[in-house]
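Undergrad: Sequence first, then the predicted structure:
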Amino acid sequence: MPARLAEQAAAVLGGLDLLVDNAGDAGGAPGSAAVMGISSDIALVGLPYEPACAGVKTGLARVDEALRRELHGTRIYVATAAAPGRRR
């Protein structure tokens, strides 16, 4: 099924640059949820000529961190992918 879906998406869209496959079960209990933030390695180490990107990605990571702390114990889980596979 995933291979067929990827092939169909590539045919319709002309290719894929990124696929986010995210599910938010968080234990399956009533009232639970999950939030997934996609940041970047640039949030960890700023690069020349990309200050706006570095600021936005760092901001997203810090917002996710604040939400994670604020929502601790509420059955709402927050995660951040800080470097989801991009190599520079």
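TA: Thanks, I have the structure now.
Undergrad: all contacts plus neighbour counts: C-alpha atoms, from now on.
TA: Will do.
Undergrad: Give me the secondary structure label for the nearest residue to residue 68 once chain neighbours are set aside.
TA: Using CA to CA, 6 or more residues apart in numbering and skipping the chain neighbours, the partner closest in space to residue 68 is residue 78 (5.1 Å). Using DSSP: H, G, I helix; E, B strand; the rest coil, the secondary structure recorded for residue 78 is strand.
Undergrad: Now for the residue nearest to residue 38 when sequence neighbours are not counted, how many residues are close by?
TA: In space, and not counting its chain neighbours, residue 38 is closest to residue 81: 5.0 Å by CA to CA, 6+ apart. Using other CA atoms under 10 Å, residue 81 has 13 other residues around it.
Undergrad: Which parts of this protein are strands?
TA: Here the chain has its strands, by DSSP state E, at 33-38, 76-81.
Undergrad: structure B:
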Amino acid sequence: MRRWPHATPVLCIRPLDRPRGSPPRNFHVGVQVATRADLERIHADMLAADIRMETELITHVGGSRFFCWMPGGVMLEVNTREDAATEFRGTFVSQRG
């Protein structure tokens, strides 16, 4: 599998409405890439590597993305803000110019 030198790691834990001591229902690790083309290439690489996918590529107002499973049962989100609606672009410090 190829390396992703320009990916920005993001840790997401939501929602917090769960019983005390129970794991979050939607815990996942997120990686943000610069372009939709990067996202499509990584998705294809993961499919070729037989990574267990949770979704296909999703076009979303907050940016395109997909979800898959890492070893140990942790969900991974790979997304881009390149094609996000204007109000969702630059929401991470690394994207502010």
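TA: Structure's in. What do you need? These figures come from a predicted structure and were not determined experimentally.
Undergrad: Could you tell me the TM-score of the two chains?
TA: Scored by TM-score structural alignment, normalised by the length of the first structure, the superposition of the two chains gives a TM-score of 0.31; 53 aligned residues with a CA RMSD of 4.3 Å.
Undergrad: re the thing from before, hang on, isn't the residue nearest to residue 38 of the first structure packed against residue 37?
TA: Yes: if you go by CA atoms under 8 Å, residue 81 of the first structure and residue 37 touch, sitting 6.3 Å apart.
Undergrad: Buried deepest among the strands of the first structure, which one?
TA: Comparing the strands of the first structure by mean neighbour count (mean count of other CA atoms under 10 Å), strand 76-81 ranks first with a mean of 18.
Undergrad: what angle separates that one from strand 33-38?
TA: 20 degrees (axes from the mean of the first three to the mean of the last three CA atoms, to 10 degrees).
Undergrad: so where do the helices sit in the first structure?
TA: 2-13, 51-70 (DSSP state H).
Undergrad: any idea which of those helices is most buried?
TA: helix 51-70 (a mean of 16).
Undergrad: and the next element down the chain from the particular helix or strand that has residue 29 of the second structure in it?
TA: Using DSSP states H and E, residue 29 of the second structure maps to strand 28-33. Counting by DSSP H and E, the next helix or strand C-terminal to strand 28-33 of the second structure is helix 36-48.
Undergrad: Summarise which helices and strands that next one is packed against.
TA: Contacts defined by 3 or more CA pairs under 8 Å, 6 or more residues apart in numbering; DSSP states H and E place helix 36-48 of the second structure against strand 74-80.
Undergrad: follow-up on the earlier one: and the residue nearest to residue 38 of the first structure, how far is that from residue 67 of the first structure?
TA: Note on residue 81 of the first structure: its distance to residue 67 of the first structure, by CA to CA, to the nearest Å, is 15 Å.
Undergrad: can you count the residues close to residue 74 of the second structure?
TA: 12.
Undergrad: now swap in residue 9 of the second structure and tell me
TA: Other residues close to residue 9 of the second structure by other CA under 10 Å number 13.
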